[in-house]
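Colleague: Make a model of this:
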Amino acid sequence: MSAPLPSPTVPRTSGASPEATAMIAVLAYSGITVALMQSLIIPLVPALPQLLGTTPAGASWAVTATLLAASVATPVAGRLGDMFGKRRMLLVSLVLLVAGSVVTAMADSLAPMVIGRALQGLAGGVIPLGISAMRDQLPADRVGSGTATMSSSLGVGGALGLPLAALIADHTSWHVLFWISAALGALALALVLRFVPESPVRTGGRVDFAGAIGLSAGLVFLLLAISKGPDWGGAAMTGLFGAAAVTLAVWGWWELRTRQPLVDLRTSARAPVLLTNLASIALGFSMFSVRLVHPQVLQTPVETGYGLGQSMLVVGLVMAPQGLVMMAVAPLSARLSRARGPKVTLMVGALAVTVGYALGVPMMSEIWQLVLISCINGVGIGMAYGAMPALIMNAVPVSETGSANSLNTLMRSLGNSFSSAITGVVLAHLVIGFGTATIPSLTGFQVVMIIGGLAALLSFALAAAIPQRTADAAGKT
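Modeller: The predicted structure is shown next:
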């Protein structure tokens, strides 16, 4: 194996060291930059068929390609980080992000757009790699707040991408969006090179290529069934779900028998890890529900009696506070985890999201109401996302933190995907006539909010079932 890339060092002696502060800031910025890529394209989606000379179904691949690539890259990057170095894989991921942004910025047809978006998606492992690097390198008294901040960057970037993209798209060429994302990625790359040290914790060994291919294929089948199944029809959806089940079953059989698996399923089956990952799916589902409902309520015509008739820029500005709140509560999440344990923090966060949805069902008639509900959900999600890394890292060996955190991040993304699919089905069936078209009804929006609240409540119940002794130990790390 080649020698590690030269990098600075971060002492574990003082939580107030400027090196530790710089590392947290750089990794959080990198996480936000990667998360921005997920939402940056949303304001462009309605115009993509005309911009790229394709059909609406074809244009949707600009979103789907990123989702699929991220789902494949996240667990693989985490395992490779454990084996060969988290900093090294961070740099590889950011190079892919920059390359994808440049390809997309130069695109004028569907094929290069999809290729560029897929390359951007391959950077999806940055957040779990950053969390694992913090555990290995930060002073002990900064690990909790650092990982909570890094974990929340997933939501922050997603929330800030909407207003940024809408503002730029309204005033200049859409290509500028991706040139800006390339510049942001290049800055992250330079900062990681300068301020993030290489982790001394490595497992070495061989890459489980069969496991990587099996997991990638299973996830692609599953996510295609979720994202494309409704458009392709019942037979295709059933076939894709069946292919996913068979592929993932064979993959699991292989992982349990190989000496150096991509994902240690025995470790993942431990109650603290399993329950935290299941809670992550439920909370990821819940987090995405409000992000799907509020923009549509804001843009629905006023003439319906419940729509607010706002522009995409206003939508972005309404949704942005959620991300800012998530980042703001990260230190509070870390303090509560130190005092009461991350299990309690996860429960508090899930309960706050549940309350937000309960209030959000009747409160959709004014912009300030939507901002309030988004902020309440932001508090809950920020608290919960900050607690998850502590629960995961305490339950797995230090040598597996990269792969374990990557799996947890993947679970959140799967929750997002399930939310998108189920919300789409609900809103497609609960509609009203408007002119010559049909649009989602107020009842449809309220049903989605109720489902989101139930998902948050399920996350609370799963968190409550996490063994207390493990949770207490996690709060002390």
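Colleague: Going by C-alpha atoms from here, please, whenever you check contacts or count neighbours.
Modeller: Noted.
Colleague: Now name the helix or strand holding residue 438.
Modeller: Assessed by DSSP states H and E, residue 438 sits inside strand 437-440.
Colleague: What are the contacting residues of that strand?
Modeller: Residues from elsewhere that reach strand 437-440 (Cα atoms under 8 Å, 6 or more residues apart in numbering): 427, 428, 429, 430, 431, 432, 433.
Colleague: which of these has the most neighbours?
Modeller: When neighbours are counted by other Cα atoms under 10 Å, residue 427 leads these with 20 neighbours.
Colleague: Confirm that that one sits in a strand.
Modeller: No - counting by DSSP: H, G, I helix; E, B strand; the rest coil, residue 427 falls outside a strand, being helix.
Colleague: ok, and what's touching stretch 75-93?
Modeller: Stretch 75-93 is contacted by residues 4-5, 122-126, 128-130, 132-133, 189, 192-193, 196-205, 207, 212, 262-263, 399-407, 410 when judged by Cα under 8 Å, 6+ apart.
Colleague: Let's compare: structure for the following, please.
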Amino acid sequence: MTETATPRVDPGSPPPPGSEREVGGAFVAILAFCGIAVSVMQTLVIPLLTDLPQLLHTSTSNASWVVTSTLLAGAIATPVMGRLGDMYGKRRMLLVALAMLVIGSLTCALTSHLVPMVVGRSIQGGAVGVIPLGISIMRDVLPPQKLGSAMALMSSSLGIGGAFGLPAAAFVAQHADWHALFYGSAGIGVLCVALVLLVVPESSVRTPGRFDFVGAVGLSAGLLALLLPITKGGDWGWSSVRTLGLFGASLVILVAWGFVELRTKAPLVDLRTTARRQVLLTNLTSILVGFSFYPISLVFPQLLQLPEATGYGLGQSMVMAGLYIAPMGVAMMAVSPLSARINATRGPKVSLMTGLVVIGATYGAGIGMMDSVWQVVVVSTGLGIGVGIAYSAMPTLIISAVPAAETGAANALNTLMRSIGMSTSSAVVGVILAHQTTTFTTGLGPMAVPNMDGFRTSFAVACGTAAAGLLIAMFLPSRKSPAAVGSGGQSGRGRAAAKTGDSASDAEGEPAGAVSGTGTGAADTGAPETTGADPVPEAVSLSGSVVHGRVLGPGGGLSGAAVTLIDPAGRQLGRAICACDGYYTLHAPEPGSFVIIGSAVGYEPLALAVPVREVPVGRDLRLSSRGGGLTGTVRTGEGVPLPGALVTVTDPAGEVTAGATTDASGGFDVAELAPGTYTLTVSATGYRPHARQVETVRGAPLRVEAELRPATEVCGTVRGRDGAPVGAARVSLLDTAGDVVGQFLTDESGEYGFADLTGEHYTIVASGYPPATTTVTVGADAPEYEVDFLLTHE
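Modeller: This next block holds a predicted model:
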């Protein structure tokens, strides 16, 4: 018995609360400012690189850990922050990351020694999680037409802040005590915390689970064992036992870490998601982009500040050196809108490859362009353009290939890959510059400074890395041509709305996804609807007459809900099945007034009138529960909740209508049932089943309390005429249908027993002499029945 409900149509009503998430114009600017603050922190000490060994009373290779420790900590913190953000709230973890920026800055400001400085810089590194968390908040809050440029700006903030931070840091270091750099960083962090509290909303998207502490420790140990020998290998010897041992240990640790992650229910890094071609290749490319981005930040400040007496130094002050590199940040900011447009029109793969070509060409030209200040400016600008374009493409590629609930962790993993690239770059370039030196005599005596060969070798390595990244990016799934909108005749079902944008999947069946809907919206041509492998909302590629949003129930998004688009005459124009946290996308054939209808099992259908324009329109559908189901608790005779019990509902014809299993508290919940009479049966191993008749009505679910009694045992002794036990007597148990359900052969004691009897009526037959027969009725009043037999010849 089923019931057909008519959708509730309210053409004049506004969209439900939350259907369009409105945020102020300062939202993107504040998140980008937080990203810039973090990147300023990362490059804070670069103007001091030549002076750090003296300032911290240590060697050049040890001083390089002031930079490397921050990048390493950032590499570890990004997936941790991303996972915690998905679990407990992205805004909350954003504030935690900014607090680490403040604490780490103050730690550095209060010391002049290497170890506390490295500790403080490591704490600062935890703030790198701000960037993937910011991207994920944008993904959850912004409408699709604003998302592309916002993500490009946020992703590029790592380079923008670094470029602008260099001259500012240099100015402070040149005109004040160098500790003031860290007091300033702490102040910026406090400002960021205040702005986030005032403006940035919390995302409602959650992925519950347990935090993977083992994964976090394993990743930390593996990366530390990898970067330590890279940094100190030149001092220890590349073939020394210590260097080779650490490289081997890092390999073993990371392989074991991957093995554990694959078998963890809620891993820190979902390696299965990472294994998708689009995600895997994007992350591999991200390592190489991060590697190729960093050498210029280590080479040019030193080249510019070295005295002209060296024969190749450009003799600039700290401040001027920072200003000459600042065009890199300006270029990154300027190309953010351009890169977003390339993503939307040509696809993020083209954008990523374009950026890598520019990066490689810039470093190739830079090998021969180190002789004057104007050449440094040109090379810095070119690199800023390339990195800005490449950085904006990577989050788009990632979020279009993973479910919405995993975007925080996925973006964090992508930032982790960039951080690993930058950490490795810092270590490798530091080794190159530390071992390709020239002795230069100053007023303080002779000192070793990097020579031109070291600078050019660093650029050559970066150029080769960009070329390798380009080669990997070529194998990313290509974006396919948009499908044409159907224009069939008006008779029958009318014109069909075909899906535009990225295809549902690439050649390997991976979702091409997007940010604002599931992208199912199949044309109504009789073809089956497409949901994809892991459908995700369409990202910045959405354009034209599109309706998108989520179908929501009381507990959040409703996967499997159906959304239909009809015209004023009632003709169906498109239909989508929500498969990712309730997201949907429907394409209208042209602008106009239409009606969208949302429906899901167990919920009242809902229809809304939607005016469709030339730009995407967001509408969420909030469905109310239909009710009429069953809920209750199953307990034992002692009143103890019974988990794992099977609850079955059958209709008057004996057909199974619904079922459920009790949870840890013995509770069960059977969703929508049409009003009527049903038989509710509850069963569990070791207990006698319980059955009762129930009647459901429209409205609140009917509550049922069930009690299961333990299964019964029948036992006894078979004796002969003289009263002695009879061995080898066969005792059979028959049910009401006459079927043998158990047999027992007595031993010398003559005893038998049948346990776990859940029926009510049985027949017991003892044979060996002429058989003796008796019937037994078991009930709920006793868990054990004793039946003895006396076998005689009579």
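Colleague: so residue 135 of the first structure sits right up against residue 143, yeah?
Modeller: Yes - shown here, residue 135 of the first structure and residue 143 form a contact pair, counting by Cα atoms under 8 Å, at 5.9 Å.
Colleague: joint contacts of the two?
Modeller: Common contact partners of residue 135 of the first structure and residue 143 (Cα under 8 Å, 6+ apart): none.
Colleague: out of the contacts of strand 437-440 of the first structure, what pair is the most spread apart?
Modeller: When Cα to Cα is used, the two most widely separated members of the contacts of strand 437-440 of the first structure are 427 and 433, lying 13.0 Å apart.
Colleague: Report the secondary structure element holding residue 377 of the second structure.
Modeller: helix 373-399.
Colleague: Go through that helix and flag the buried ones.
Modeller: Neighbour counts using 16 or more other Cα atoms under 10 Å place 373, 375-399 of helix 373-399 of the second structure among the buried residues.
Colleague: and it, which stretch of the first structure?
Modeller: Aligned by TM-score structural alignment, helix 373-399 of the second structure corresponds to residues 367-393 of the first structure.
Colleague: once aligned to the second structure, how far is that stretch on average?
Modeller: Once fitted to the second structure, stretch 367-393 of the first structure is off its aligned match by 0.6 Å on average (mean Cα distance after the TM-score superposition for the first structure).
Colleague: quick one: the closest residue to residue 538 of the second structure other than its chain neighbours and residue 542 of the second structure, what's the gap?
Modeller: Spatially, and ignoring its direct neighbours in sequence, residue 538 of the second structure is nearest to residue 514 (2.1 Å; Cα to Cα, 6 or more residues apart in numbering). Distance, residue 514 of the second structure to residue 542 of the second structure, using Cα to Cα, to the nearest Å: 8 Å.
Colleague: do the same with residue 164 of the second structure
Modeller: For residue 164 of the second structure, the distance to residue 542 of the second structure - Cα to Cα - is 33 Å.
Colleague: The two: which is more packed in?
Modeller: residue 542 (26 against 22).
Colleague: Tell me if the more buried one really is in a helix.
Modeller: No - under the criterion used here (three-state DSSP), residue 542 of the second structure is coil, not part of a helix.
Colleague: just checking, it touches residue 548?
Modeller: No - proximity of residue 542 of the second structure to residue 548 does not meet the contact threshold set by Cα under 8 Å, at 9.4 Å.
Colleague: The equivalent of residue 260 of the second structure over in the first structure: what's it in contact with?
Modeller: Here residue 260 of the second structure is matched to residue 254 in the first structure, going by TM-score structural alignment. Listed by Cα under 8 Å, 6+ apart, the contact partners of residue 254 of the first structure are residue 211.
Colleague: which SS state does residue 254 of the first structure fall under?
Modeller: helix.
Colleague: Can you check which helix is longest in the second structure?
Modeller: Ranked by residue count and defined by DSSP state H, the top helix of the second structure is helix 144-175.
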